[in-house]
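Peer 1: Pasting a predicted model and its sequence here:
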Amino acid sequence: MKRKVRKKVEGQTAYYHLMSRTVNGEALFGDREREVLRKMIWQVADFSGVRVVTYAVMKNHFHLMVEVPPVTEVSDAELLRRYRRLYPKPTPWNPMRAEVLEKTLAEDGEEAEILRKNLTRRMHDISWLMKTLKQRFTLWFNRSRERFGPLWCERFKSVLIEGDRWALRTVAAYIDLNAVRAGLVEDPKDYRFCGYGEAMGGSRLARKGLMVVDRDLAGYRQTLYGSGGGEKEGKVAIDREEAVRVLEEEKGKLPLSVILRCRVRYFADGIVLGSPEFVDDHLKSEQDGRLRPRKPLQMRGADWRGLSVGNGMRKNLFG
């Protein structure tokens, strides 16, 4: 069943949390595969004119948080730069060399106009971004494994996020804590396949992305770990199993830094996330024939500072 992509408001910058998982959730990606996918994320995003705010590449899925600017005219020089970034050399599915594109654009004839339209329509669009990324990685993965057939279990999931600093920071922290939730590392700075880990490793591009959610990485780290920069000596930490029990059985609340270490389906299945007003405006613009239209639902389980979603998901919300 085709999943509906959350629409952004025309003429405005939009933010999305995007996610895709392997067939049957199989853990197919080792260090080499995750490194290739990490590099492809930056490559395809650059071509698309989309900013990667942060990301996490795991053994059987990946997350992306992106900033999609309004559609603007792309100069021929920039179009050529982006083309060279995505196609540094000819491929069987795209045999045209960059030199041929450059010459055609310079001639500025009918063929040049067709090429401009075909290339620019793939930009500033999360559907084309994810389609290109997943197809390119699948081709590489199947070829490297002498494998054939589908790699991904579905198209992709998307949640539209309000461009509010708190909403963006909360979703970004949830993404960067993926490896901590999976038990791969104790600190996301030690996981090289996520935006925060790459930023702490010295990547200026990754740091620039995270500056969207916090101008200071030290401030962002407080969201990852609570009011301090890490666990305090003598402080008893609640384990994940106990946290889920408190959330599901007791319908209780936990500190934000604790709940972000649990699986929270709001971030992948919430449709739209932000203030009640933002969520309501979006839900009204996407009336889909329901007898009882969706309304904003306040997020539960922690002090989310007023954040709401478009889908409450009563069962298996936490894990």
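Peer 2: Noted; the coordinates are in hand.

Peer 1: From now on I want contacts and neighbour counts done on CA atoms only, so please keep to that.
Peer 2: Fine.

Peer 1: Which residue ranges of the stretch 201-319 of the chain form strands?
Peer 2: 272-274, 297-298, 308-309 (DSSP state E, counting those that start in this stretch).

Peer 1: Tell me, how many residues neighbour the closest residue to Val213 other than its chain neighbours?
Peer 2: The spatial neighbour of Val213 that comes closest, neighbours along the chain excluded (CA to CA, 6 or more residues apart in numbering), is Arg169 at 4.9 Å. Arg169 is flanked by 21 other residues according to other CA atoms under 10 Å.

Peer 1: Point me to the helix or strand that includes Arg169.
Peer 2: helix 165-176 (DSSP states H and E).

Peer 1: Roughly how far does Val74 sit from Leu80?
Peer 2: 10 Å (CA to CA, to the nearest Å).

Peer 1: These two: which has the busier surroundings?
Peer 2: Higher neighbour count among Val74 and Leu80: Leu80, with 19 against 13, using other CA under 10 Å.

Peer 1: Use this one as the comparison:
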Amino acid sequence: MQQFEQLKHRGIYHIYSHGVGGRDLFRDSNNYDYFLALYDKYISPIARTYAWVLMKNHFHLLVRIKEEEEVVASPTPDRVLNPIRDKNDNSLKIGTPSQQFSKLFNAYAQAYNKYHKTRGALFERPFKRKLIDNKAYLRDIILYIHNNPVHHGFCEHPVEYPWSSYLSCISMKPSKLHRKAVIGWFDDKANFKTMHNQKVDVFEMEKWLEI
């Protein structure tokens, strides 16, 4: 857990939100895929992602907000794919973390309503965020995030659920997820799997995490 002390001052956050009024955020695989594409566009430039899960009507993220020099040094997908950009398109300009998350939610809500022929607000505002200020919270929130689908009855083990970072953590495939740090917080991949194989009392964890 030494890596935690090195990252502590940089702002590691547990971020989560629900659909407003219990509204579904994701209805089909296209919704999940599109949200992740927008997440990469708007959030990857300003944050490093360590864990995530997308549920039917809510989501959880574990991210570290980048320092200013990291944001400047890290090109967005738009800069790579489309170096000649419309100067009037504010969606391509990197703002504060809160502004970037607002862009994500607004862009997704507009596309979601158009796709499903619905209307109205989609996400609860403001989104919830908790600063990770101790080692126990850091590891437990990863277990909590990955076990969310188990808790809600979508599967019996995190490996069975496609819309979380668990599969990326145990895979060797290229990923923008910062899994090396995640595995390090669990000492090694074997212990990471072992701890995820143990039953997690999500109700008790939610009380402790104040979710």
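Peer 2: On my side now, so go ahead. Keep in mind it's a predicted model, so treat the numbers as computed, not measured.

Peer 1: TM-score for these two?
Peer 2: The TM-score (TM-score structural alignment, normalised by the length of structure 2) is 0.78; 198 aligned residues with a CA RMSD of 3.0 Å.

Peer 1: follow-up on the earlier one: tabulate the strands of the stretch 201-319 of structure 1 in a markdown table, adding columns for mean neighbour count.
Peer 2: Listed next are the strands of the stretch 201-319 of structure 1 as a markdown table, based on neighbours: other CA atoms under 10 Å:
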| stretch | mean neighbour count |
| --- | --- |
| strand 272-274 | 28 |
| strand 297-298 | 18 |
| strand 308-309 | 27 |
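
Peer 1: Redo these as CSV? Include distance to Glu242 of structure 1.
Peer 2: Formatted as CSV, the strands of the stretch 201-319 of structure 1 follow (distance: least, CA to CA, whole Å):
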stretch, distance to Glu242 of structure 1
strand 272-274, 26
strand 297-298, 23
strand 308-309, 25
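
Peer 1: Which of those strands sits closest to Ala56 of structure 1?
Peer 2: Among the strands of the stretch 201-319 of structure 1, the nearest to Ala56 of structure 1 by CA to CA is strand 272-274 (19.3 Å).

Peer 1: Now do Thr72 of structure 1: how many residues are near it, please.
Peer 2: 11.

Peer 1: Against Pro45 of structure 2, how distant is the alignment partner in structure 2 of it?
Peer 2: Mapped onto structure 2 by TM-score structural alignment, Thr72 of structure 1 lines up with Glu69. Noted for Glu69 of structure 2: a distance of 11 Å to Pro45 of structure 2, by CA to CA.

Peer 1: With Pro83 of structure 2 instead?
Peer 2: 15 Å.

Peer 1: Give me the more crowded residue out of these two.
Peer 2: The residue with more neighbours, out of Pro83 of structure 2 and Pro45, is Pro45; 23 against 9, by other CA under 10 Å.

Peer 1: Surely that one and Pro75 touch.
Peer 2: Yes - with contact defined as CA atoms under 8 Å, Pro45 of structure 2 and Pro75 form a contacting pair (6.9 Å).

Peer 1: Around the counterpart of Arg143 of structure 1 in structure 2, how many other residues sit close by?
Peer 2: Residue pairing (TM-score structural alignment): Arg143 of structure 1 is matched to Lys114 of structure 2. By other CA under 10 Å, 11 other residues sit near Lys114 of structure 2.

Peer 1: do the same with Glu99 of structure 1
Peer 2: 11.

Peer 1: Doesn't it belong to a helix?
Peer 2: Yes - assessed by DSSP: H, G, I helix; E, B strand; the rest coil, Glu99 of structure 1 belongs to a helix.

Peer 1: and the residue nearest the centre of structure 2, helix, strand or coil?
Peer 2: Central residue of structure 2 (CA atoms, centre = their mean): Leu61, 3.0 Å from the mean position. Following three-state DSSP, Leu61 of structure 2 is assigned to strand.

Peer 1: Report the contact partners of it.
Peer 2: Tyr13, His14, Ile15, Tyr16, Thr49, Tyr50, Ala51, Trp52, Val53, Ile145 (CA atoms under 8 Å, 6 or more residues apart in numbering).

Peer 1: Next, work out how far apart it and Asp40 of structure 2 are.
Peer 2: For Leu61 of structure 2 relative to Asp40 of structure 2 (CA to CA), the value is 13 Å.

Peer 1: Could you do Arg125 of structure 2 as well?
Peer 2: 21 Å.

Peer 1: Compare the two (neighbour count), which wins?
Peer 2: The neighbour comparison of Arg125 of structure 2 against Asp40 (other CA under 10 Å) goes to Asp40, with 18 against 13.

Peer 1: Now check that one against structure 1: what is it aligned to?
Peer 2: Residue pairing (TM-score structural alignment): Asp40 of structure 2 is matched to Trp42 of structure 1.
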